[in-house]
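[1] Okay, sequence plus prediction incoming.
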Amino acid sequence: MSAPVSGTVFADVIGQGQAVELLQASLETQRLAPAYLFCGPHGVGRRRTALRFLEAVLSGRVQGGNLAQRRRLEEGNHPDLLVVEPTYSSQGRLLTAAEADGQGLKKRGLPQLRLEQVRDVGRFLARHPLQGQRSCALLDGVERLNEAAANALLKTLEEPGGGLLVLLAPSRSHVLATILSRCHVVNFRALCPAAMQQVLGGLERPEGADPPELLALAAGSPGQLLHHRQQWQALESDQRELLEQPLETPHQALTLARNIAERLDLEQQLWLIGWWQQHLWRGGYGEPSLIGTRIRDLERLHRQLRGYVQPRLAWEVTLLSGLAQR
């Protein structure tokens, strides 16, 4: 027999008492909406809470459970749960971020939730469940819906059938109003320092304390702190040295621009812009008005890269502009 899970299904969700209380009440009264939207920062427990909620929906009970079923849900192997994430398109195949990293894919753009993925969700929710109480789907990264996929999702929400759909997004502003109006919204919040420590306490830490820029970027999200640690550690030592020192000459600026554009993929470059903005605020390089101008330049660079401007040229213009302002 499978080992039992003690307490409620939400026992390992930390720092999200209000969301858990709302979901637990819905489960206990069996007043479930056909679609839920979990809104909050990345890495604060939205996905874990969604999986625990769906575990209770599929099993029909809030208390207890078993580890084998929980493992199947977390691995996406339960026959009545479909988990969908943003994907990259490569040689006619759709790859999640983890699959793309595993295959060493050079990521030229950002992942998307695509039309064919959303259509799969609609078909899945319309089918009869095989083991659980109903068919369920978890759609992660709703902010990455392209236009065609958003229209298809709206159609699914208008005709939900007997299934249950949970959407994850960073905030309400990332979701179309027509989709938002058809979902029961559950809000998640950043964690306090004590809750952060509780979540991260059992995990291996890098040598030394986290750089202040990483803590600021995490903004109360344990998952984001782990992500930022990984991004920072992925930079090579010479890249870190170039980044941490103020640029002095046009040659340094052009060298750094080439280095970033050739050695970092688009997601890493976008992450680096956020890190650099925090670094400028904390480093105090120049007058406050000059720092503000440079941070706005980096924000413009962020928009340009997301708009598929040629990365090396965009970095060169931004870095040389920063030198000229000194």
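    Arrived safely. Bear in mind that the values here come from a model prediction, so they are computed numbers and not experimental data.
[2] use CA for all of it now, contacts and neighbours both
    Will do.
[3] and the closest residue in space to Lys106 that isn't next to it in sequence, how many neighbours?
    Nearest residue to Lys106, sequence neighbours excluded (C-alpha to C-alpha, 6 or more residues apart in numbering): Asp265, at 6.6 Å. Asp265 sits with 17 neighbouring residues when counted by other C-alpha atoms under 10 Å.
[4] helix, strand or coil for the spatially most central residue of the chain?
    With distances taken as C-alpha atoms, centre = their mean, His42 lies nearest the centre of the chain, 4.6 Å away. At His42 the chain is in coil, as set by DSSP: H, G, I helix; E, B strand; the rest coil.
[5] In addition, the following structure is provided for comparison:
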Amino acid sequence: MSSAIHPHSAPDAGTLRAFHCVVGHRLPLQLLTAAISRRTLPPAYLFVGTPGIGKSIVARCFSSAVLIPNSEHLATDRSPRQSPELKNHPDLLWVEPTYRNRGILIPVSKVRREGESFPSSPQIRLEQVKAISQFLARSPLQSPRFIVVIEGAERMNAVAANALLKTLEEPGNATLILLAPTVESLLPTIVSRCQLLRFHPLRAGELQAVLERAGHGDIGVEIRAAARGSAGRAIALHELTRSLPDGLLPELLQPPSRPSRALEVAKTASLLAFETQLQLADYLCDLVWQQALDAERVRIWARARDILSRKVQPRLVWEVALIQLLSNSTTLAPSPAPALQQLAPKLVIGNW
């Protein structure tokens, strides 16, 4: 699906005000404001880019421009994320991945806000896709059309993704916006029904401007370098480093001094929330490369991250990674073979 939108169509002042809080992403904003001004909105958009890069805030600004174009808050510095008008708008449905706990779906934002943790990864489920269909079955109450935003669309399970196809084919008087990190993370049949907008990493100055606006201008150079042009990732990594047990990060950045110490550090890391462990392993890849340019150590942490995501027993994953780091660091020193021999059964894990 492809709507012919000229990026240089002149948007009106109200539409431009809706996007006043966005830093960077010039081409996507040109395309979106032109579509709004010309009233040529497609049935579905797919916003693709690194998590935390600004896709969500652009989706909120777009929703504001379409649903409440004359709202007073657009003339202020308030982000649409803070707008009660948008949050409570009857023609906007915001869908996000959920955890299932005793039959109840809990949004990932609520889990993060309250500091809870679950052993599994969140998903967008069939029940949520059915709720979208039910939402679109009625007529809009206050606006000419509906807006449905699906955040974390890559987390749709197969059943939910297939159910969404019918809605994308016949959305009625609505525009759906799917947010995902890559095109490849979604079914090709879903991608083909959306107009694709790519969001690129922020430049250094843009990243700093967003961080300062969010009250995080003091985030260090190492974290900003690991953020990959994503303000959301920079803030998340900053919060991660502050939440870790004292001394854990330095211990993970260096090969352990002995096998017994490797097991102790692995136990500490495995007690973190599951999503925190994934985030930590990913951050270690960046830090090791920044500090040592050590491709082998980066490979070990990248593999640990990938295997953690497959729900392998976390403590075992950390043990194997740390023992491998120790083994690599002692290739020219006396071999720790006796201690490593005790771990031999554990080291036999597929794809390591």
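    Perfect, I can see it now. What you are looking at is a predicted structure, and each value in this text was computed from that prediction instead of being measured.
[6] ok, back up a step: aligned counterpart of the residue nearest to the centre of structure 1 in structure 2, please.
    In structure 2, the residue matched to His42 of structure 1 (TM-score structural alignment) is Pro51.
[7] residues contacting its match?
    Going by C-alpha atoms under 8 Å, 6 or more residues apart in numbering, Pro51 of structure 2 touches 180-181, 230, 232-233.
[8] Same list (those residues) but as a markdown table, adding distance to Val149 of structure 2, neighbour count and secondary structure.
    Below are the contacts of Pro51 of structure 2 laid out as a markdown table (distance: C-alpha to C-alpha, whole Å; neighbours: other C-alpha atoms under 10 Å; DSSP: H, G, I helix; E, B strand; the rest coil):
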| residue | distance to Val149 of structure 2 | neighbour count | secondary structure |
| --- | --- | --- | --- |
| Ala180 | 11 | 22 | strand |
| Pro181 | 15 | 20 | coil |
| Ser230 | 20 | 27 | coil |
| Gly232 | 18 | 19 | helix |
| Arg233 | 21 | 20 | helix |
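[9] and which of those residues is nearest to Lys87 of structure 2?
    Taking C-alpha to C-alpha as the measure, Lys87 of structure 2 sits nearest to Gly232 out of the contacts of Pro51 of structure 2, at 20.4 Å.
[10] Tell me the residue in structure 1 aligned with the closest one.
    In structure 1, Gly232 of structure 2 lands on Gly223 (TM-score structural alignment).
[11] From Arg326 of structure 1, how far off is that match?
    37 Å (C-alpha to C-alpha, to the nearest Å).
[12] Equivalent analysis for Arg70 of structure 1, please.
    Counting by C-alpha to C-alpha - Arg70 of structure 1 and Arg326 of structure 1 are separated by 56 Å.
[13] Neighbour count for these two, which is higher?
    Neighbour tally, Arg70 of structure 1 and Arg326, criterion other C-alpha under 10 Å: the higher count belongs to Arg70, 18 against 11.
[14] okay but that one is in contact with Leu54, surely?
    No - assessed by C-alpha atoms under 8 Å, Arg70 of structure 1 is found out of contact with Leu54, at 10.0 Å.
[15] anything in contact with each of those two?
    In contact with both Arg70 of structure 1 and Leu54: no residue, using C-alpha under 8 Å, 6+ apart.
[16] Could you give me the buried positions within stretch 53-73 of structure 2?
    Under the neighbour-count criterion of 16 or more other C-alpha atoms under 10 Å, stretch 53-73 of structure 2 has 53-69, 71, 73 buried.
[17] which one of the contacts of Pro51 of structure 2 sits closest to Pro107 of structure 2?
    Closest to Pro107 of structure 2, out of all of these and judged by C-alpha to C-alpha, is Ala180, at 16.9 Å.
[18] Return the residue of structure 1 aligned against that closest one.
    By TM-score structural alignment, Ala180 of structure 2 lines up with Ala169.
[19] from what I can see that match touches Val44, true?
    No - the pair Ala169 of structure 1 and Val44 does not pass the contact test of C-alpha under 8 Å, sitting 11.9 Å apart.
[20] so what corresponds to Leu196 of structure 2 in structure 1?
    That one, Leu196 of structure 2, aligns with Val185 by TM-score structural alignment.
[21] tally of neighbours for its match?
    Neighbours of Val185 of structure 1 (other C-alpha under 10 Å): 17.
[22] Looks to me like it is in a helix.
    No - using three-state DSSP, the assignment for Val185 of structure 1 is strand, not a helix.
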